[in-house]
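In: I would like the atomic coordinates for the input below:
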Amino acid sequence: MSGFLGQMLQGVLGGGQQGQASPIAGILQQVLSVKDGDKQGVAAIISKFQSAGLGQPVQSWVGTGQNAPVSGNQVGQVFSQNQIEGWAQQAGTTPDAMRDVLAQALPHVIDHATPGGQVPAQTTDLSGLIGRLFGGAGTTR
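Out: As a prediction, this is how the structure comes out:
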């Protein structure tokens, strides 16, 4: 899937410029760093989706089968309006577009972060994971 996610997200944001993947990669790193109680990273994202009544789709992302889709509106039930607006501002887009980007990206990100259907206790190499999904775009430090 190398590079595919970056191209897909650029299309959602309405541009085809290579540089647009960089802020999205950084935002996905922030999303994967969220906390939910005593959970952080992938486990926290899964917990937040389950708490929002979206356990079935998120479990499909963890599992080894087909990833179930979610909508931008459903992503808006998982993350606060302030989080969405902050990420949208960083990416130079609207909150609606950011919700749509996250709805398309998170199934792929969680799927790749849970190889073999196992949720890692802690997601440590976020930049490497995001880099693989974006084909290396925008993940250097």
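
In: from now on I want contacts and neighbour counts done on CA atoms only, so please keep to that.
Out: Fine.

In: where along the chain do the helices fall?
Out: 4-12, 21-31, 42-51, 55-62, 72-78, 81-91, 95-113, 126-134 (DSSP state H).

In: could you dump those into a markdown table and include mean neighbour count and distance to residue 120?
Out: Shown next, in a markdown table, are the helices of the chain (neighbours: other CA atoms under 10 Å; distance: least, CA to CA, whole Å):
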| stretch | mean neighbour count | distance to residue 120 |
| --- | --- | --- |
| helix 4-12 | 18 | 22 |
| helix 21-31 | 20 | 16 |
| helix 42-51 | 21 | 7 |
| helix 55-62 | 19 | 10 |
| helix 72-78 | 18 | 20 |
| helix 81-91 | 17 | 24 |
| helix 95-113 | 21 | 8 |
| helix 126-134 | 20 | 12 |
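
In: let's have those helices in a markdown table, adding distance to residue 119.
Out: Output for the helices of the chain, formatted as a markdown table (distance: least, CA to CA, whole Å):
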| stretch | distance to residue 119 |
| --- | --- |
| helix 4-12 | 21 |
| helix 21-31 | 16 |
| helix 42-51 | 7 |
| helix 55-62 | 7 |
| helix 72-78 | 19 |
| helix 81-91 | 24 |
| helix 95-113 | 7 |
| helix 126-134 | 14 |
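
In: this one as well, want them side by side:
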Amino acid sequence: MGILDDALKQFTQGGGGNASQPLVVILQELLVGKPQQPGVRQASPQQEAEVPQSSAAPQGGAGAGGLGGLLAQLQAAGLDDAVKSWIGTGQNKPVQPEDLGDALGKRAVTQMADKAGCSQQDLLSQLAAALPGIIDKLTQDGRVPTQAEINQRIRGQ
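Out: Sure, this is the predicted structure:
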């Protein structure tokens, strides 16, 4: 299995809550990006490699820019210290659910909670507990991986 499955297994076994399949889908959307719409052309690996990793998240909301977009969005919202701790070595700093909600935006949080079938507060609590460890595992070499690398790591390849 992939990183998400492993991390969520640890998360649920650690008493962090009951991670459900919808939460896995939400996390995949945040880390990989929104699912492609039929007929919409995806960027090639070459085009993805040309996108600067420090660019801000697209206006499409949380998840539209994959891991790089998510990290940029969190950093722009004042969570820079926490994000740097997740990418770097050492202890991962926690993030408060309400701060995460502010960073992701009310509209995006509402859509994700509806999709996951839970309250916004429950979703944010689960994301705040899971994201630091998952991002830490995805960036274990101290750098933000390319989308192709993220896809491989999430799928366990």
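
In: TM-score for this pair?
Out: TM-score for the superposed chains, counting by TM-score structural alignment, normalised by the length of the first structure: 0.74, backed by 124 aligned residues with a CA RMSD of 2.7 Å.

In: for residue 66 of the second structure, which residues are in contact?
Out: Residues counted as contacts of residue 66 of the second structure (CA atoms under 8 Å, 6 or more residues apart in numbering) are 29, 30, 31, 32, 33, 34, 147.

In: from residue 102 of the first structure, how far off is the residue mapped onto residue 108 of the second structure from the first structure?
Out: Using TM-score structural alignment, the equivalent of residue 108 of the second structure in the first structure is residue 83. According to CA to CA, to the nearest Å, residue 83 of the first structure and residue 102 of the first structure sit 12 Å apart.

In: please report how far residue 88 of the first structure lies from residue 42 of the first structure.
Out: 21 Å.

In: ugh, wrong one, I meant residue 125 of the first structure
Out: Residue 125 of the first structure is 12 Å from residue 42 of the first structure, by CA to CA.

In: related to what we said a few turns ago, give me the buried subset of the contacts of residue 66 of the second structure.
Out: 29, 30, 31, 32, 33, 34, 147 (16 or more other CA atoms under 10 Å).

In: now, among these, which is nearest to residue 99 of the second structure?
Out: Relative to residue 99 of the second structure, the closest of those is residue 30; by CA to CA it sits at 16.2 Å.

In: which residue is nearest the middle of the first structure?
Out: Central residue of the first structure (CA atoms, centre = their mean): residue 106, 3.3 Å from the mean position.

In: which residue in the second structure lines up with that residue?
Out: Residue 106 of the first structure maps onto residue 131 in the second structure, by TM-score structural alignment.

In: list the contacts of its match.
Out: Counting by CA under 8 Å, 6+ apart, residue 131 of the second structure has no contacts.

In: distance of it from residue 139 of the second structure?
Out: In terms of CA to CA, residue 131 of the second structure sits 12 Å off from residue 139 of the second structure.

In: just residue 127 of the second structure next, same as before
Out: For residue 127 of the second structure relative to residue 139 of the second structure (CA to CA), the value is 17 Å.

In: can you check residue 25 of the second structure too?
Out: Taking CA to CA, one finds residue 25 of the second structure at 20 Å from residue 139 of the second structure.

In: got it, and residue 91 of the second structure?
Out: 14 Å.

In: with residue 78 of the second structure instead?
Out: 20 Å.

In: so those two - more neighbours on which side?
Out: Using other CA atoms under 10 Å, the more surrounded residue of residue 78 of the second structure and residue 139 is residue 139, with 17 against 14.

In: nearest residue to that one in space, please, no chain neighbours.
Out: residue 87 (5.4 Å; CA to CA, 6 or more residues apart in numbering).

In: check contacts around that neighbour.
Out: By CA under 8 Å, 6+ apart, the neighbours of residue 87 of the second structure are 135, 136, 139, 140, 142, 143, 144.

In: cutoff 7 Å now
Out: 135, 136, 139, 142, 143 (CA atoms under 7 Å, 6 or more residues apart in numbering).

In: quickly note the distance from residue 34 of the first structure to residue 107 of the first structure.
Out: According to CA to CA, residue 34 of the first structure stands 16 Å off from residue 107 of the first structure.

In: just residue 11 of the first structure next, same as before
Out: On the measure of CA to CA, residue 11 of the first structure and residue 107 of the first structure end up 17 Å apart.
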